[in-house]
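[1] sequence plus predicted model, see below.
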Amino acid sequence: MKQLKILLIVVLATHFCLAQTKEFRQLDSIFNVLYQQNQFNGSVLIADKGNIIYEKGFGLRNETTQKENNTNTIFELASCSKQFTAAGIVVLKRQGKLNYTDKITRFIPELKQWDKVTIYDLLRHTSGIPDYIASMTDNWDPNKIATNNDVIQFYANRKDTLRFEPKSNYRYSNSNYALLASIIERVSGKKYADFLATNIFKPLKMKNTFVYNRREKPQKIDNQAIGYVWAKKSFQKVTADDPKYGQKSVYYLDGVVGSAKVNSTVGDLYKWVNALKSDAFFTPEEFAAMTEITQTDKGKNIDYGFGLDIRKGDNKFTYGHTGNWDGYTSLIYHDQIKDRTIIVLQNFNLGAIPFNNIQQLLNQSPLTPEFKKKVSLSESVLQQFTGDYTDQEEKEDKHRITYQEGHLIYNTTSADWDMRFFPISDNEFKGIRQGGADAVIKFNRDDKGKMNMEMLQNGRKIGFGIREE
């Protein structure tokens, strides 16, 4: 009987390993396709029911050294940083140093014009405060790196009015979390980075997680991923502030923390998710406040908690966040009901995430390919689609299709969109775009033999043109 039990355990263990291997291979196939098509460059960790079933790095973390991403590579989290800023506020609340209902002018008296705004409003984006990224774009010296104090002084001098009455509406604003970081510093008497390290990262043994301003205070960091974009009209990867791309804001806003600037690894973030889901760090009451769906004064649901996007319903409870800044894209997602975690960190701004396919595989549902594979077409075939296409309803602004390095490039005569498309059939081309937007261009000849183009987004026609011959 004992031998039979041992044999049964071995058989079950072998079957479990084979099942895991199958999932790994399926996921690996999907991510490899994306990597080969310039749609993925980074690290990913996927866990189901407490077990990591897929963890891997793809592509280069540094184009100069040619070193590769791996499961321990450190990435800037962009807006995924906000949940840690919110966590810092929860800790200060626990310590009795503030209340969520406190007005922000208690801590930042310089912003007296916003005396109706509370900490709750900052956390849930119901403040009406304008976004500093947009406000400072044309009103800041691009050669000077701004800090949180600069943001406060900027708005104190301008005396901007609120976009709406606090609690009457929800509008995402990076300013909310920059101000929360400043409140953390003023209440605790510590730098934002030091407070998070002492009170969150170290207790959770997140050894590779820290706040880092790579332009304001550059350091040599082992296994760090550099954020990249494609240079305009080129397939060369450069940093976003490179003149070949020209996004100056990532330079002069590099000193602002709270809305971004936390750096981490997929493994450390998995520790964070495990702490959230199990009440290992926050009390059940604290976690409930962080993940509560509230309402505006007008009765509209706010699906945003404390630095977390929240979705709740019948047998549904998920939370997480996305980020996109300075050549980095990120996703932290957890399904509390299914005990499922998806963490994706990328150092390429056009990176895609096969979220639906991951869910289908883990749910053991039929797999509907989310991203079609690139097909091989010769340069001569691709060149036959180039030219200017005129929409009869908008004749002045023409669609312009050019060819470059195996791709068709989309612009218009009035704007440089620099969108890149690769072939997925003899006459269909898939757009390489961030954020999951499903852009496709189709080409066909009409009854008169003229080449027509049709642009689709998520299956809906958004553009049409006839080529000028």
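    On my side now, so go ahead.

[2] all contacts plus neighbour counts: C-alpha atoms, from now on.
    Fine.

[3] show me the contacts for the nearest residue to G88 once chain neighbours are set aside.
    Nearest non-adjacent residue to G88, counting by Cα to Cα, 6 or more residues apart in numbering: L196, 6.4 Å away. Applying Cα atoms under 8 Å, 6 or more residues apart in numbering to L196 gives the contacts F84, T85, G88, F210.

[4] ok, which pair from the residues you listed is furthest apart?
    Using Cα to Cα, those span at most 13.4 Å, a distance reached by G88 and F210.

[5] mind checking which of these two has more residues around it?
    The residue with more neighbours, out of G88 and F210, is G88; 24 against 18, by other Cα atoms under 10 Å.

[6] what distance separates the helix or strand containing the more buried one from the centre of its chain?
    Element membership for G88 (DSSP states H and E) is helix 82-94. For helix 82-94, the separation from the chain centroid amounts to 21 Å (computed by Cα atoms, centre = their mean, to the nearest Å).

[7] now the following helix or strand past it: how far from the chain's centre is it?
    As assigned by DSSP H and E, the chain's next helix or strand after helix 82-94 is helix 119-124. Computed by Cα atoms, centre = their mean, the chain-centroid distance of helix 119-124 equals 21 Å.

[8] quick one: buried residues of the helix or strand E396 falls within?
    If you go by DSSP H and E, E396 is part of strand 394-404. Residues of strand 394-404 classed as buried: K398, H399, R400, I401, T402, Y403 (neighbour count, 16 or more other Cα atoms under 10 Å).

[9] residues touching the second one, list them.
    In this case it means H399. Contacts of H399 by Cα under 8 Å, 6+ apart are D388, Y389, T390, D391, Y410, N411, T412, T413, G465.

[10] let's see 6 Å
    By Cα atoms under 6 Å, 6 or more residues apart in numbering, the contact set of H399 is D388, Y389, T412.

[11] out of these, who's the most crowded?
    Going by other Cα under 10 Å, Y389 tops the contacts of H399 with 24 neighbours.

[12] dropping in the other structure now:
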Amino acid sequence: MKISYKYLPPVLVITLSIFILSARSGSSENSKKVISSSVKDTEKATSIVIEHYSKNESKYVSLKLDSLLQRVHKRNDFHGSLLVAKNGKILYENQIGYANFNRKEPLNDGFTFQLASVSKQFTAAAIMLLYERNQVQLNDLVNNYFPNFPYENVTIKNLLNHTAGLPKYFWVTDNKWKQQKPPTNSEMMQLLDSVNVQRFFSPGQKFDYSNTGYFVLASIVEKVSGLSFGDFIKQNIFEPLQMKDSFVYSFEMDSVRTNQLDGYKLVKGWKHFRINKSLNDAIVGDKNVYSTCEDLLKWTLGLNNGLILSEESLNLMYSKGETINGRKIPYGFGFRIDERDEKAIYHHGNWNGFSTSLTRYPEEDLVIIILEHTSYKGLTALNNSIKKIVTKNFKA
């Protein structure tokens, strides 16, 4: 599956000097944001300019999307953020609802959302960075890095494709963890070593979506790099792409950041209750990246324009996996792959009240990012409605 580089904005500049320039003109109809940063382990500096369509260009589709967002907010208790980008430029960006219900504090673009399973693409990218540096191979066994890992013959590729057959670590925590504080990745790896929990199937037999596999991948990143998973992602992805509002958060291990949102649930149709953290909230790799819509657009553009990984690595990430019997599965490395009529590379996430979605339609050069924190259930329907509005009402 070939990767199209049509996402490359015409104003992308690659230069040997590092410079920082940022500008947004409130009076200009076509505002721009310039992101400048150095890319690790290369001699080049990169500068991405994220442009916004002018008010005149986006006026009609913005009215339609405003109306949709208002309806979803009122009918389905949507409190979140939405960004739509077309041809590498922001077509629509807005927030609606509350950040904090006790204070009636409205959301704005500065609040960070727990990405839930959308976090998995960062874990996969971290592994591919190590792969490009020849520090790991996709056919390496987990036992190469953790000799006491009790599930033999599991490869890194099995973990990436969800074909490892590992048990659910949520169940292991709830039933085998004896401490009050939540386990970290290293403690969970040790716990798996010490308890006798049966795997679901032998590696490669079939596809079974697994949070366990991605926490194990993050643990491999830590073991190989000598850094915490959060520091590795920060140094190799967030800082190079100037994703200044993004971070990895482990409950009770890291400090809560300013503007870091809590997840909520609606009770009895009118009262919002904050969802408390659980014993599974210190584990990272399968979840626990926090970000904003605009940072996720920086990530999407940077990743697909070759600023983080090579074309070879992207092709691997965006190719369907397969079982040992040759049956294709709808998952690459950290991304779901939909090759039906509306071809899409995407991921959804749901955790502790957060509902998240990042969808890219390569053939239409369209990106839709949805972040919500009150247990919203209609991500797929909302994404489809947004795409329909943009397709029907915007031509560029």
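    Thanks, I have the structure now. Being a predicted model, the structure only gives us computed values, none of them experimental.

[13] what would you report as the TM-score here?
    TM-score of the superposed chains, computed with TM-score structural alignment, normalised by the length of structure 2, equals 0.81; 340 aligned residues with a Cα RMSD of 2.1 Å.

[14] about what we covered before: in structure 2, what stretch matches the helix holding G88 of structure 1?
    Here helix 82-94 of structure 1 aligns to structure 2 at residues 120-132, judged by TM-score structural alignment.

[15] what comes up buried for the matching stretch?
    Residues of stretch 120-132 of structure 2 classed as buried: K120, Q121, F122, T123, A124, A125, A126, I127, M128, L129, L130 (neighbour count, 16+ other Cα under 10 Å).

[16] quick check: the farthest pair among those residues?
    K120 and L130 (15.7 Å).

[17] near the corresponding residue of structure 1 for F335 of structure 2, how many other residues are there?
    In structure 1, the residue matched to F335 of structure 2 (TM-score structural alignment) is L308. Using other Cα under 10 Å, L308 of structure 1 has 25 neighbouring residues.

[18] T329 of structure 1 now?
    For T329 of structure 1, using other Cα under 10 Å, the count is 30.

[19] one more: T184 of structure 2?
    Neighbourhood size, T184 of structure 2 [other Cα under 10 Å]: 21.

[20] show me what it aligns to in structure 1.
    Per TM-score structural alignment, the equivalent position to T184 of structure 2 in structure 1 is T147.

[21] these two touch, right, that match and L253?
    No: taking Cα atoms under 6 Å as the definition, T147 of structure 1 is not a contact partner of L253, at 7.2 Å.

[22] please determine how far the match of F335 of structure 2 is located from L123 of structure 1.
    9 Å (Cα to Cα, to the nearest Å).

[23] how many neighbours does the closest residue to R340 of structure 1 other than its chain neighbours have?
    Once flanking residues are discounted, R340 of structure 1 sits nearest to D48: 4.5 Å by Cα to Cα, 6+ apart. Using other Cα under 10 Å, the number of residues around D48 of structure 1 comes to 16.

[24] alignment lookup: D48 of structure 1 to structure 2.
    Aligned partner of D48 of structure 1 by TM-score structural alignment: K86.

[25] and if you look at Y120 of structure 1?
    Using TM-score structural alignment, the partner of Y120 of structure 1 in structure 2 is K157.

[26] which residue is nearest the middle of structure 1?
    Structure 1 has G323 as the residue nearest its centroid, 2.5 Å off, counting by Cα atoms, centre = their mean.

[27] host element of that residue?
    Secondary structure assigned from DSSP H and E places G323 of structure 1 in strand 316-325.

[28] ok, and what's touching that strand?
    Residues outside strand 316-325 of structure 1 that contact it (Cα under 6 Å, 6+ apart) are 78-80, 308-311, 329-336.

[29] so which of those is the most crowded?
    Of these, with other Cα under 10 Å as the count, T329 tops at 30 neighbours.

[30] so it belongs to a strand, correct?
    Yes: assessed by DSSP: H, G, I helix; E, B strand; the rest coil, T329 of structure 1 belongs to a strand.

[31] wait, it touches Q346, no?
    Yes: the pair T329 of structure 1 / Q346 is scored as a contact, 5.2 Å apart, by Cα under 6 Å.

[32] following the strand holding E396 of structure 1, which helix or strand comes up?
    Taking DSSP H and E, what comes next after strand 394-404 of structure 1 is strand 407-412.

[33] what span of structure 2 is that following strand aligned with?
    Mapping strand 407-412 of structure 1 onto structure 2 (TM-score structural alignment) gives no aligned residues.

[34] which stretches of structure 1 form helices?
    2-36, 82-94, 119-124, 132-136, 148-158, 174-188, 192-196, 249-252, 266-277, 284-290, 355-363, 379-383 (DSSP state H).

[35] redo those helices as a markdown table? Include distance to M206 of structure 1.
    Shown next, in a markdown table, are these (distance: least, Cα to Cα, whole Å):
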| stretch | distance to M206 of structure 1 |
| --- | --- |
| helix 2-36 | 26 |
| helix 82-94 | 12 |
| helix 119-124 | 23 |
| helix 132-136 | 29 |
| helix 148-158 | 25 |
| helix 174-188 | 20 |
| helix 192-196 | 11 |
| helix 249-252 | 26 |
| helix 266-277 | 5 |
| helix 284-290 | 19 |
| helix 355-363 | 25 |
| helix 379-383 | 49 |
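
[36] ok, which of these comes nearest I226 of structure 1?
    helix 249-252 (13.0 Å).

[37] which other helices and strands does the closest one contact?
    Judged by 3 or more Cα pairs under 6 Å, 6 or more residues apart in numbering; DSSP states H and E, helix 249-252 of structure 1 is in contact with no other helix or strand.

[38] hmm, who's touching that helix?
    With contact meaning Cα under 6 Å, 6+ apart, helix 249-252 of structure 1 is reached by P142, K144, I145, A146, D326.

[39] just the buried residues of stretch 120-132 of structure 2 now: which is nearest N143 of structure 2?
    The closest of the buried residues of stretch 120-132 of structure 2 to N143 of structure 2 turns out to be I127 (Cα to Cα; 16.0 Å).

[40] identify the residues contacting the closest one.
    Taking Cα under 6 Å, 6+ apart, we find I127 of structure 2 in contact with no residue.

[41] and what of N280 of structure 2?
    If a contact means Cα under 6 Å, 6+ apart, then N280 of structure 2 has no contacts.

[42] how does it look with 7 Å?
    Shown in contact with N280 of structure 2 (Cα atoms under 7 Å, 6 or more residues apart in numbering): F170, T173, P182.

[43] can you say which of those residues are buried?
    Buried, going by 16+ other Cα under 10 Å: T173, P182, out of these.

[44] which of the contacts of N280 of structure 2 are conserved in structure 1?
    Mapped onto structure 1 and checked by both residues aligned by TM-score structural alignment, their matches' Cα atoms under 7 Å, the contacts of N280 of structure 2 keep the contacts P182.
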